[in-house]
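K.L.:
okay, sequence plus prediction incoming.
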Amino acid sequence: MAGIGTDIVDLRSFREQLAQPGSQFDRVFTGRERRAAAERARDHAVPGTSGDAAPHLAARWAAKEAFVKAWSAGIYGRPPVVGEESVWALIEVVADKWNRPCISLYGDVLTAVAQSLGPVATHVSLSHDGDFATATVVIEYAD
């Protein structure tokens, strides 16, 4: 194993930030992540409503944070390899056709992870309940 990370998000605070125009959350989620969260919200909504995408986006935000923590654990003792502001949209939480989540990396993050850790596989678990969303990410060496 290269590293493990976990993160928890307070949904009340997250919703407030999500609702603010120009907040960081306008830039951190990909279109695919936003569509997936909206679809999950619709699928689990009370009949006659569109549902609340915030818990699903919060879990994805927690996964991005948990990925960075797991990556940081994997390079413990060495300096960070990318500035945090630039990474969020390059770490994408995707799902297969059975809605099992996975992390996909792009651009500078994909390159930096490969250069710092070599080939890796990632594993992610997402959850939300009540006022909180959480995620855990494990990065393992692929070789």
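P.N.:
Noted; the coordinates are in hand.
K.L.:
from now on I want contacts and neighbour counts done on CA atoms only, so please keep to that.
P.N.:
OK.
K.L.:
got a list of contacts for the lengthiest helix in the chain?
P.N.:
The helix that spans the most residues within the chain, counting by DSSP state H, is helix 54-74. Identification of contacts with helix 54-74 by Cα atoms under 8 Å, 6 or more residues apart in numbering yields 2-9, 11, 14-15, 18, 33-34, 37-38, 40-41, 80, 88, 91-93, 113, 117, 124-128, 132-139.
K.L.:
and if we set it to 7 Å?
P.N.:
2-9, 11, 14-15, 37, 88, 91, 93, 126-128, 133-139 (Cα atoms under 7 Å, 6 or more residues apart in numbering).
K.L.:
then this one, side by side with the first:
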Amino acid sequence: MPLRVGTDLVEVERLQGVISRQGERFLQRVYTPAELEECAHSLPSLAARWAAKEAVAKALGTGIGPVAFREIEVRRGPLREPVLHLHGHAAALAKQLGLTEWAISLSHTKNYAVAVVTAMG
């Protein structure tokens, strides 16, 4: 049974700088419409999802590049817990690696956001 782990830490101020420079174009490239709606443009929440996308890419063993940011989607479950949805190449790669079960944990403060992801098959 394969086991993969990914983690990432994001400085909220750094993300704010990227959004200030690139604006809506950046947000549309990285986040799904549902993610943007759920986050309501809260920088710490967006940073936590950015960290989650990076952590998932690390667990897949690719890093961001071969997998598009929007192929990794973090939504809220019924208890407002983070729920991971993979699409496109990210989903195909997870299937190829035999990764069928995912767990994700997010946390953030005013200054930092962190994500930890585990994947098992």
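P.N.:
That came through fine. Quick caveat, the model's predicted, so the values are computed rather than measured.
K.L.:
before we move on, the earlier item: following the chain past the longest helix of the first structure, name the next helix or strand.
P.N.:
strand 91-95 (DSSP states H and E).
K.L.:
in the second structure, what residues pair with that following strand?
P.N.:
Alignment of strand 91-95 of the first structure against the second structure: residues 72-76, by TM-score structural alignment.
K.L.:
just stretch 64-71 of the first structure next, same as before
P.N.:
Matched against the second structure by TM-score structural alignment, stretch 64-71 of the first structure falls on residues 53-60.
K.L.:
so which residues of the second structure form strands?
P.N.:
3-11, 72-76, 82-86, 101-108, 112-120 (DSSP state E).
K.L.:
let me have the ones you listed in a markdown table, adding mean neighbour count and distance to residue 24 of the second structure as columns.
P.N.:
Shown next, in a markdown table, are those (neighbours: other Cα atoms under 10 Å; distance: least, Cα to Cα, whole Å):
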| stretch | mean neighbour count | distance to residue 24 of the second structure |
| --- | --- | --- |
| strand 3-11 | 19 | 19 |
| strand 72-76 | 21 | 18 |
| strand 82-86 | 16 | 23 |
| strand 101-108 | 16 | 22 |
| strand 112-120 | 21 | 21 |
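K.L.:
among these, which comes closest to residue 27 of the second structure?
P.N.:
Within the strands of the second structure, the stretch nearest residue 27 of the second structure is strand 72-76; the backing value is 13.2 Å (Cα to Cα).
K.L.:
the inter-axis angle of the closest one versus strand 82-86?
P.N.:
Between strand 72-76 of the second structure and strand 82-86, the angle comes out at 150 degrees (axes from the mean of the first three to the mean of the last three Cα atoms, to 10 degrees).
K.L.:
list the contacts of strand 72-76 of the second structure.
P.N.:
Here strand 72-76 of the second structure has contacts from 32, 35, 49, 53, 82-87, 90, using Cα under 7 Å, 6+ apart.
K.L.:
tell me the contacts of the closest residue to residue 118 of the first structure other than its chain neighbours?
P.N.:
Leaving out its chain neighbours, the residue that sits closest to residue 118 of the first structure by Cα to Cα, 6 or more residues apart in numbering is residue 141, at 7.3 Å. Residues in contact with residue 141 of the first structure (Cα under 7 Å, 6+ apart) are 1-2, 119-121.
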